[in-house]
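Enquirer: here is a sequence together with a model predicted from it:
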Amino acid sequence: MSLASTLNKGALAVALLIIAAAAVAQSYPFKPIKIVVPFPAGGGTDVMARVMAERFQESMGQPVLVENRPGAGSIVGLEYVYRAEHDGYTLVLEPNNLVIIGPLYGKLPFDPIADFAPIALIGLSPNMIGGHPSLPARTFPELIAWAKANPGKLNFASCGTATPQHLAGEMLKVMAGIDMTHIPYKGCAPALTDVLGGQVPLFFSTVAHLNPHIKAGKLRGYAVTGARRTSFAPEMPTVAESGFPGFNLDGWFGLLAPGGAPKEVVAKLNAEVNKALARQDVKDKFAAQGYEPLGGTPERFAELIRADLARMDKLIRDVGIKP
């Protein structure tokens, strides 16, 4: 076989691959899509997935099903998606547990970076610090000063061990040099009950859980833990602007496919996500749950996963958090 013939056959093969890829993207989806939620039905991740499923189904003309596969801090659902066909018909809507479970549990049945294809960030769940009015501190600087003057006397509640809210509390302990004790709960609701009752004075939780009680005067709001102020409580400062630059720990949610999903399909799904998040009805449904819509490119989401995985790995190791 001549060199020219070999090159011609190679060029033909490349052309056929390009045509096939374009055909895949053009025909997608030709069957139902499944969005896996690695948590029980009725929770925040589930609600967000069902909002997106409705919009996808309406826009793409195929049934979009939501399937709950809870367990092991989202590992069960993620492993199911990792082992699914890499064709873009099985997706997962995952919060930033994705960057916590590896450092926390050690060896996983999958690689959080290599084995998933980020599609887009879906939403942000801003976290904040709230406290019972019995605490002497009225502002965030006063809270830090009181904690420093009373080492070991301040307890803080979270929705559970190794949740983003728990890690925000541990991060504050490290950056502020304060000694406070974590009281983990099995969910946000029982934690909120005890904080409202004054059994635990401080609570790291979501805007959705804390803000209504802060506005009602039942709790005191100290700061939000993200990189910027939240539109749900624009008057509340961030921890970062209150003397701890670089402090940033919110809860994000994103849509991923199994690694190796066709790039053209990922691009199409990304466009669908951004189109859905631009709709006012979606914004309203998110706001009712205390979520801010995000969107953006797959590359932006992938960069966030890498950066947050490195941050959480260091924090969990430094603090010695165990599952």
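Expert: Received, thanks. Numbering: from 1, shown residues only.
Enquirer: can we go C-alpha only for contacts and neighbour counts from here?
Expert: OK.
Enquirer: and for Met180, the neighbour number?
Expert: 20 (other C-alpha atoms under 10 Å).
Enquirer: check Phe203 too.
Expert: With other C-alpha under 10 Å as criterion, Phe203 counts 30.
Enquirer: helix, strand, or coil at the nearest residue to Gly295 once chain neighbours are set aside?
Expert: Using C-alpha to C-alpha, 6 or more residues apart in numbering and skipping residues adjacent in sequence, the residue nearest Gly295 is Leu121, 4.9 Å away. State at Leu121, reduced to three classes by DSSP: H, G, I helix; E, B strand; the rest coil: strand.
Enquirer: try this one side by side with the last:
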Amino acid sequence: MRRRPLLALGAGALALGPGRRVAAQGAAQGFPTRPVRLVVAFPPGGPTDVVARILAERMGRELGQAIVVENRGGANGNIAAEAVSKSEADGYTLLYNTSSIAISRALYRKLAYDVLQDLVPVSLTAASPLALVVNPAMPPRDPAGFIAWVKAEGGRLSYSSGGVGNISHLVSYLVLRHIGAEAVHVPYRGTAAALTDTAAGNVQFTSDTVVTALPLIQDGRVRAIAVSSAERTPLLPEVPTMSESGLTPPGFDLGAWQGIMAPAKTPPEVVARLNAAVAATLADPEVRGRLMQQGARPTGGSAADFARYLGNEVAFWTRVVKESGATAE
């Protein structure tokens, strides 16, 4: 299974048909005239929240109005997504979510919103590859050792994740499927607990974003085996990619992305104004440096590019969720 690389996107504006341009210009004139609310789909203090706040501060300066961050965690990001999808489509309420929103469409049997119908993409903001890590007391020190170890154990090993259908679960599933091995999945309520228990030796391995796993890797509490991006990450230059080391098919390129969305029917020129603010923010060297320190690679791009990418992500994760058998209520 190949993965399309996370797009190397350039900032751009939406194209408008002539019939819609006048109305949109009227809606966008002077926007924003009051603070904008950015609803972060995860609790305060986590890696997603940290990145969102870095961006919000700089975007607020670009727009001339404060971007007020509001955390609404829960249900793998779906509580925030539903709330924003039902908000006024005027650009003053935005959603900050991650790739989990593309997974949720296939994972949950009943959702009160449809990411492809009830929300409009504004811009991708950042991405982080996932790292496959093991407890440091375990034998493998490299991908070849990991493959031999997991196969030799014959399904007796266990791996943790942030929950059934979480990207950390599905990446480990894809690795195990590709190498033809089995292990017991132990889902946790969030990746922090899953990673901590791997470090403690209660489970043997896990996959998590480099953003989250990096401090534990640097402290020697877990050992990195491979990363899920097409190229090695500068944060872990000695750690090979999954695709180069036989853990996944050639060309495999997967990352946990972050992005901003708005309610459907938000005027296109308001979306374009917000997109331009994101582009200017991500072009700021100080912002880029702060994101990289967090393990998040700045991405950006046009709203139209994000919409296409989101459609591809939904299709990809729908296949993976179906193959894995993962479901959530």
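Expert: Nice, thanks for sending it over. The shown structure was predicted, so the numbers you read here are calculated from the model rather than taken from an experiment.
Enquirer: burial count for the residue nearest to Gly295 of the first structure?
Expert: By other C-alpha under 10 Å, neighbour count at Leu121 of the first structure equals 27.
Enquirer: if I pick it, what's in contact with it?
Expert: The contact partners of Leu121 of the first structure, taken as C-alpha atoms under 8 Å, 6 or more residues apart in numbering, are 252-255, 294-298, 301.
Enquirer: distance-wise, check Leu310 of the second structure relative to Ile260 of the second structure.
Expert: 12 Å (C-alpha to C-alpha, to the nearest Å).
Enquirer: same question, Ala183 of the second structure
Expert: On the measure of C-alpha to C-alpha, Ala183 of the second structure and Ile260 of the second structure end up 36 Å apart.
Enquirer: corresponding residue for Phe232 of the first structure in the second structure?
Expert: Under the alignment by TM-score structural alignment, Phe232 of the first structure pairs with Leu235 in the second structure.
Enquirer: please tell me how far the nearest residue to that match once chain neighbours are set aside sits from Val211 of the second structure.
Expert: Counting by C-alpha to C-alpha, 6+ apart, the nearest residue to Leu235 of the second structure once its immediate chain neighbours are dropped is Gly295, at 7.0 Å. To Val211 of the second structure, Gly295 of the second structure is 5 Å away according to C-alpha to C-alpha.
Enquirer: what do those two both touch?
Expert: Shared contacts of Gly295 of the second structure and Val211, defined by C-alpha under 8 Å, 6+ apart, are found at Ser128.
Enquirer: list the ones among the contacts of Leu121 of the first structure that fall in helices.
Expert: 298, 301 (DSSP state H).
Enquirer: now distance to Ser74 of the first structure and neighbour count too, for the contacts of Leu121 of the first structure, in CSV please.
Expert: What follows is these, written out as CSV (distance: C-alpha to C-alpha, whole Å; neighbours: other C-alpha atoms under 10 Å):
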residue, distance to Ser74 of the first structure, neighbour count
Trp252, 14, 21
Phe253, 13, 25
Gly254, 13, 24
Leu255, 14, 27
Leu294, 21, 17
Gly295, 22, 25
Gly296, 24, 15
Thr297, 24, 16
Pro298, 21, 21
Phe301, 19, 22
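Enquirer: aligned to the residue nearest to Leu235 of the second structure, what sits in the first structure?
Expert: Looks like Gly295 of the second structure aligns to Gly290 there (TM-score structural alignment).
Enquirer: same check on Trp257 of the second structure?
Expert: Trp257 of the second structure maps onto Trp252 in the first structure, by TM-score structural alignment.
Enquirer: that match against Asn97, yeah?
Expert: No. The pair Trp252 of the first structure / Asn97 is not scored as a contact, 9.1 Å apart, by C-alpha atoms under 8 Å.
Enquirer: what about the helices in the stretch 101-250 of the second structure?
Expert: All helices of the stretch 101-250 of the second structure, identified by DSSP state H, counting those that start in this stretch, fall at 143-153, 167-179, 191-200, 210-218.
Enquirer: which element, helix or strand, includes the residue nearest to Leu235 of the second structure?
Expert: Here Gly295 of the second structure, judged by DSSP states H and E, is contained in no helix and no strand.
Enquirer: ditto for Glu94 of the first structure
Expert: strand 90-95.
Enquirer: again with Gly26 of the second structure
Expert: helix 18-28.
Enquirer: may I see the buried residues of that helix?
Expert: Buried residues in helix 18-28 of the second structure, defined by neighbour count with 16 or more other C-alpha atoms under 10 Å: 24, 27-28.
Enquirer: that helix: average distance to aligned residues in the first structure?
Expert: Mean deviation of helix 18-28 of the second structure relative to the first structure after superposition (mean C-alpha distance after the TM-score superposition for the first structure): 4.3 Å.
Enquirer: distance between that helix and the chain's centre?
Expert: 32 Å (C-alpha atoms, centre = their mean, to the nearest Å).
Enquirer: immediately after that helix, which helix or strand?
Expert: Counting by DSSP H and E, what follows helix 18-28 of the second structure is strand 36-40.
Enquirer: so that following strand matches what in the first structure?
Expert: The aligned range for strand 36-40 of the second structure is 33-37, by TM-score structural alignment.
Enquirer: buried sites along the matching stretch?
Expert: 33-37.
Enquirer: so how far is Thr327 of the second structure from the closest residue to Ser243 of the second structure other than its chain neighbours?
Expert: Ranked by C-alpha to C-alpha, 6+ apart and with sequence neighbours excluded, the top spatial neighbour of Ser243 of the second structure is Pro250, at 5.0 Å. As judged by C-alpha to C-alpha, Pro250 of the second structure and Thr327 of the second structure stand 28 Å apart.
Enquirer: then Arg273 of the second structure?
Expert: 38 Å.
Enquirer: other residues contacting the match of strand 36-40 of the second structure?
Expert: 45-46, 49, 53, 62-70, 77, 81, 88-94.
Enquirer: in strands only, show me the residues you listed.
Expert: Here DSSP state E is the test, and the contacts of stretch 33-37 of the first structure give 64-68, 90-94 as lying in strands.
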